[in-house]
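Visitor: how would this look folded up:
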Amino acid sequence: MPLPHVKSDRRYTSAQQFAYEELRAWILNGVLQPDETVRDVEIAEFLGVSRTPVREALIRLGQEGLVEASASRMTRVAPLPLDRASHLFQVGATLDALAAELAAPHMTESDLHLMRGLLDTLNQTTAPDRLSALDEEFHRVYYRRAANPVLIETLDSIDEQLRRIERHIWGYVRVHEEAYEEHRVLLEALGAGDATGAAAAARHNWHRSWQRIDELLKPASAEAAQEPR
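Guide: Prediction:
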């Protein structure tokens, strides 16, 4: 079970919250991979806490569907939730399109400048975790300009649930190239104040994202499921 080279310097109110936040970040950001065994002794030693807060953190993560107990009673990182992802992408496509439509008439030059910079950086980046983060930052610029806090909260929740899958898919060069072009078209529509075009571009980006995941990750997931544990 590989762990990070350094511990986070963030401060928490309790050892349990510390263990929970660290483990959760490792899972979402791909430090701990799907189906990987999680050993509370190693984690406790690495974090400098006792095993009790680590076990409590694992219970919380289990309730969130991020870890699960295997047949041998070992705890492991949960597989990627690909079946649920199809529904999340369906809802996300509609809501992201709405955010783009609402935001388009109100985008400022500062917003567009920031998005251009993020898109340029995305085009020059290859690390999957960084690409995933840049993608989220890009979308959040116009989420904020949509000025609908309920919409933003819902989209943030969907993005968080999809983060593990998105990080894996960004490792493919084809995804990187196609996504760059989809984001460029979206940015162009936002820059022109074209609400209809921006909504269509945002919806297309989400639909293509799911199609790529379905093509690239589902076959590997099905093959892994047939292997004996």
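Visitor: Every contact and neighbour count from this point should use C-alpha atoms.
Guide: Fine.
Visitor: and the residue nearest the centre of the chain, what helix or strand is that in?
Guide: The C-alpha lying nearest the average C-alpha coordinate of the chain belongs to Arg163 (C-alpha atoms, centre = their mean; 1.5 Å). Element membership of Arg163 [criterion: DSSP states H and E] is helix 149-169.
Visitor: Now show me the structure for the sequence below, then we'll compare the two:
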Amino acid sequence: MPRKAVADRKSRADDVSRTDYVFQYVRDAIQKGELRQGMRLREEDLADLLGVSRTPVREALGRLVARGLVELAPGRGLMIAQLTSTKIIELYSLRAILEGAAARFAAEHVSPTEIKILRQMVEQCFDAATPAEAAAWNLQFHRMIFEVARNRYLLPAVLDLHDSVSLLPGTVFDTPGRKDTVLREHTAIVDALERRDPQAAEIAGRDHVLASKDIRMMQLFSRSPEGMK
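Guide: Below you'll find the model as predicted:
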């Protein structure tokens, strides 16, 4: 292979790795709340901050737009996506379907050891000292159900949706009493899994997500009635 072709391939590989680096940086910053809805993103600023050229930044931002985490606002340029009430309903409605399906599949494959681990996660979520800690355990609980479902396509799909949920400020556990209801909802899911009852597991998984949707809508309205549009 000619040296120039080899060099071109290496350069392209470097750009891809840098693109992944920029993509992951912005994604993590959104999940940590460092980049919030409506904040502008400038290619040159990110390039300077991360020590890369604008090409991988541009490609990473394109991927983030495709994932719905960044959007192009007329007259403002690229910015962190904003979730309206309509988007929240669409997001949680799809999550409810996927998480219900995951619970149904999990009921067919779950082992006694996995049931034990899931129950421990339920307790850890309830015993969490802060809303953020409870949210972290909640995410681990849901992720494990997707792994127990033994379906290679479900987990990547739902993780994309969880990325979009991270655009929302705070967590459902900021709402008083939500940790108590989550305990009951999580327990209902695990009980159905232990009974190997796919239908009950699907219903419990779906209802749990829809309850979270109602909390998110209430939070959105309490912060800004304009956000309900």
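Visitor: what TM-score do we get after superposing?
Guide: The TM-score (TM-score structural alignment, normalised by the length of structure 1) is 0.75; 216 aligned residues with a C-alpha RMSD of 3.2 Å.
Visitor: hmm, back to that, show me what the helix holding Arg163 of structure 1 is packed against.
Guide: Under the contact definition 3 or more C-alpha pairs under 8 Å, 6 or more residues apart in numbering; DSSP states H and E, helix 149-169 of structure 1 sits against helix 15-28, helix 82-103, helix 128-146, helix 195-216.
Visitor: For that helix, which outside residues touch it?
Guide: Contacts to helix 149-169 of structure 1, defined as C-alpha atoms under 8 Å, 6 or more residues apart in numbering, come from residues 27-30, 80-82, 85, 88, 92, 95-96, 99, 128-129, 131-132, 136, 143-144, 175, 212-213, 216-217.
Visitor: how about that helix: buried residues?
Guide: Judged by neighbour count (16 or more other C-alpha atoms under 10 Å), helix 149-169 of structure 1 contains these buried residues: 151-152, 155-156, 158-159, 161-169.
Visitor: now, which of the residues you listed sits nearest Asn205 of structure 1?
Guide: The closest of the buried residues of helix 149-169 of structure 1 to Asn205 of structure 1 turns out to be Glu166 (C-alpha to C-alpha; 12.8 Å).
Visitor: mind checking how far the closest one is from Ala44 of structure 1?
Guide: Plainly put, Glu166 of structure 1 is 28 Å away from Ala44 of structure 1 if you go by C-alpha to C-alpha, to the nearest Å.
Visitor: Could you do Ser221 of structure 1 as well?
Guide: Ser221 of structure 1 is 30 Å from Ala44 of structure 1, by C-alpha to C-alpha.
Visitor: more neighbours, those two?
Guide: Taking other C-alpha atoms under 10 Å, Ser221 of structure 1 and Ala44 do not tie; Ala44 has more neighbours (17 against 14).
Visitor: counterpart of that one in structure 2?
Guide: Aligning on TM-score structural alignment places Ala44 of structure 1 opposite Ala47 in structure 2.
Visitor: which SS class is that match?
Guide: Counting by DSSP: H, G, I helix; E, B strand; the rest coil, the backbone at Ala47 of structure 2 sits in helix.
Visitor: Hmm, it is touching Val57, no?
Guide: Yes: under the criterion of C-alpha atoms under 8 Å, Ala47 of structure 2 makes contact with Val57 at 6.3 Å.
Visitor: returning to what we had before: so for Met74 of structure 1, which of the helices and strands packed on helix 149-169 of structure 1 sits nearest?
Guide: Closest among these, using C-alpha to C-alpha: helix 15-28, at 16.1 Å.
Visitor: No further questions, thank you.
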